[in-house]
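Colleague: pasting the structure only:
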């Protein structure tokens, strides 16, 4: 899968350095050519000989050691790399890269490479959550560096929290995705809405729907893999956001979702409205819990803003994609939404079909464009559906 791909893997000084051995082994099994650069601190945790044996390439750890070739080492490795991977990345290494410091072989080679750079942080929870570290990470993301979020769990120091190096399997999957996925949406800015909205009745009750957010999250994840800068606006879900989003905006109500989309509209070329937005909200909110009584409870509802309709009036030359999840009259209802909401195309699915409803990992869709052309698809994984949608968007972007 990674045949003829060269990966330069930087290892910095943390206890999680031992997990980088497994990463190297897995990358080699996939056919990659792996060159390892170690910081001086990292060799206190794992022997260079271990990485040398696993990678079948000599390991560089000292900028001033006697060269094994007549190449300028850091420039040579920087040019060879199809991907530069840092596992684990300490707060120190992240800080140096973010501030342009290149005082060892690892950071010097990072500064010299034009390859994509993927960073997997690992450190104590308090260090990871430190505002300076978070600022450095955000600054690097803004420059196009990609990150693999650390896991939560028991850390080597005995603390429990976020900062644990992601698993070798997740790291390798991300490498494979970056090196094999077509980057045809690179530089495109896409905003995606996902999940349900939540409309409060009182402090303990609310109106919502069955949307899990899986479809929107799948579109966001696949768009990132194809190089897009993705802003994901999400209602309440149990899902972890995809890696390397440009922005992740959590909201509850339809009004909050509308405001988030409008606030970020100008910078985006594509809007994908996959969220299941509540059509109605309680007319009156009670700031105290409504007590049960012998009488029936009547809740008066007001209409929420139709976000796709409102954005359709503002879209200008942007691409706007809508969704129609129906239980009857699917085509008729979907076509009505295209015209009314000024959509470029709509993704329609019948919720009564097995494998096409909320909360499952598959979907069965039809796409309908503004000219009324209908394309039907078989049951597919939501990631496959996501790429069908993104392929259609790519065609529109190229026009």
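Modeller: It's in. The model shown is predicted, which means the values in this text are computed figures rather than measured ones.
Colleague: make it CA atoms for all contacts and neighbour counts henceforth
Modeller: Will do.
Colleague: and residue 389, what does it touch?
Modeller: Each residue near residue 389 by CA atoms under 8 Å, 6 or more residues apart in numbering is listed here: residue 347.
Colleague: please apply the same query to residue 31.
Modeller: Applying CA under 8 Å, 6+ apart, one finds that residue 31 lies in contact with 1, 2, 3, 4, 5.
Colleague: report the secondary structure state of residue 184.
Modeller: The assignment at residue 184 comes out as coil when based on DSSP: H, G, I helix; E, B strand; the rest coil.
Colleague: use this one as the comparison:
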């Protein structure tokens, strides 16, 4: 295991998700890690040092000005002796303090003295996560080389609250830490373009044609590429989710705008085309709202074909070294994916059947995906996974490709 005999300094932050730190300690130790806990003042309001110390099997550090712990500049020693520093939960306050370089408590001083990888597991109310100040802080931290896992969408501790801000589960955090220590910044120095979400093709100023895409899969792949060290340009149609930290977002609306943004982002080493681009658009969008009058005939629309972004880039003079497309199909999945592979000049097609799930509802726009990786070497089927895990697996495969060419 990657964590075997690794010394992990765990900073437990002062949020309600601090209770998950107990399970996280257990998960890390199961993988062979030595866990050295540091608890903030806020964390001690939610869980006790006694419980944390019992699970970690050692001393719990709590105070910057502890005569016993700081007689040999303990915060420097703790920072330097660890193989990695993990902050879980990482509250909005902790993100702000670290982004501002504050070291007025033990956790802050340790993080400023760190010369090892730092992984943050954010946890906060969705409104706090979406606040512009938090977004600026996250962007600053990612630019400084800090790594993030999560947050996730889900129910909050507050009654009736849900959204993006829930701390990643302990197993996911342990997986991310293993990946970090395994050297998954394998795409450092590579430039990637990812398309995500739907396109909106206007009928008139208030109506449009679109696809049922949430953008979750494209955004998850962009996040995984950024975590692997790539410079990522995320070209996204209209979605209701924020861009992942560490990527450059280009927001577009139509297929033609998306193609222009992709071409403007070239050259690139990787192109991953996940967006559900409308194949057709109304040929002549009305400049005023189309009104329905008494006894009027149903509206008849004339359509024009949209540009094929995947095929355009797959045969482009500045074609990326690796081009990946997605095929969301409702029938003849493999035949359609194989045909798309050759016709559009792609190296890989990730094909998924979006007709129905087990309940009979369309799975497009959900939180999970079951994909088949189609290449000229054959078809590899992956089990149903979270879209984040699909992103990580795809990035691992792409990193293997570049490693294999001696890059």
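Modeller: In hand now; what should we look at? Note that the structure is a prediction, hence the values are computed from the model and not measured.
Colleague: care to give me the TM-score?
Modeller: Once superposed, chain against chain, the TM-score is 0.77 (TM-score structural alignment, normalised by the length of the first structure); 384 aligned residues with a CA RMSD of 4.1 Å.
Colleague: can I get the contacts of residue 31 of the first structure in CSV including neighbour count and secondary structure?
Modeller: Converted to CSV, these look like this (neighbours: other CA atoms under 10 Å; DSSP: H, G, I helix; E, B strand; the rest coil):
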residue, neighbour count, secondary structure
1, 12, coil
2, 17, coil
3, 12, coil
4, 10, coil
5, 18, coil
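Colleague: spatially central residue for the second structure, please.
Modeller: residue 223 (3.3 Å; CA atoms, centre = their mean).
Colleague: wait, that one sits on residue 248?
Modeller: No: counting by CA atoms under 8 Å, residue 223 of the second structure stays clear of residue 248, with 10.8 Å between them.
Colleague: once you drop chain neighbours, what's closest to residue 372 of the second structure?
Modeller: Sequence neighbours aside, residue 381 is the residue nearest to residue 372 of the second structure in space, at 4.3 Å (criterion: CA to CA, 6 or more residues apart in numbering).
Colleague: aligned counterpart of that neighbour in the first structure, please.
Modeller: Residue 381 of the second structure maps onto residue 379 in the first structure, with residues paired by TM-score structural alignment.
Colleague: in the longest helix seen in the second structure, what counts as buried?
Modeller: Longest helix in the second structure, counting residues (DSSP state H): helix 387-404. The neighbour-count check on helix 387-404 of the second structure (16 or more other CA atoms under 10 Å) flags 387-396, 398-399, 402 as buried.
Colleague: could I get the full set of strands for the stretch 201-350 of the second structure?
Modeller: 201-204, 207-209, 231-236, 247-251, 270-273, 280-282, 303-305, 322-329, 348-353 (DSSP state E, counting those that start in this stretch).
Colleague: take those and lay them out in TSV including distance to residue 88 of the second structure.
Modeller: Formatted as TSV, the strands of the stretch 201-350 of the second structure follow (distance: least, CA to CA, whole Å):
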stretch	distance to residue 88 of the second structure
strand 201-204	42
strand 207-209	42
strand 231-236	26
strand 247-251	23
strand 270-273	31
strand 280-282	46
strand 303-305	49
strand 322-329	34
strand 348-353	33
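Colleague: who wins for proximity to residue 296 of the second structure among the ones you listed?
Modeller: strand 201-204 (17.5 Å; CA to CA).
Colleague: give me the mean deviation of the closest one from the first structure.
Modeller: Superposed on the first structure, strand 201-204 of the second structure shows a mean distance to its aligned partners of 2.5 Å (mean CA distance after the TM-score superposition for the first structure).
Colleague: elements contacting that strand?
Modeller: When contacts are defined as 3 or more CA pairs under 8 Å, 6 or more residues apart in numbering; DSSP states H and E, strand 201-204 of the second structure sits against strand 207-209, strand 280-282.
Colleague: please repeat the previous calculation with a cut-off of 7 Å.
Modeller: Strand 201-204 of the second structure sits against strand 207-209, with contacts defined as 3 or more CA pairs under 7 Å, 6 or more residues apart in numbering; DSSP states H and E.
Colleague: and the strand it packs on, what's buried?
Modeller: For strand 207-209 of the second structure, it's none, nothing buried (16+ other CA under 10 Å).
Colleague: what residues are up against residue 256 of the first structure?
Modeller: Contact criterion CA atoms under 7 Å, 6 or more residues apart in numbering gives no residues in contact with residue 256 of the first structure.
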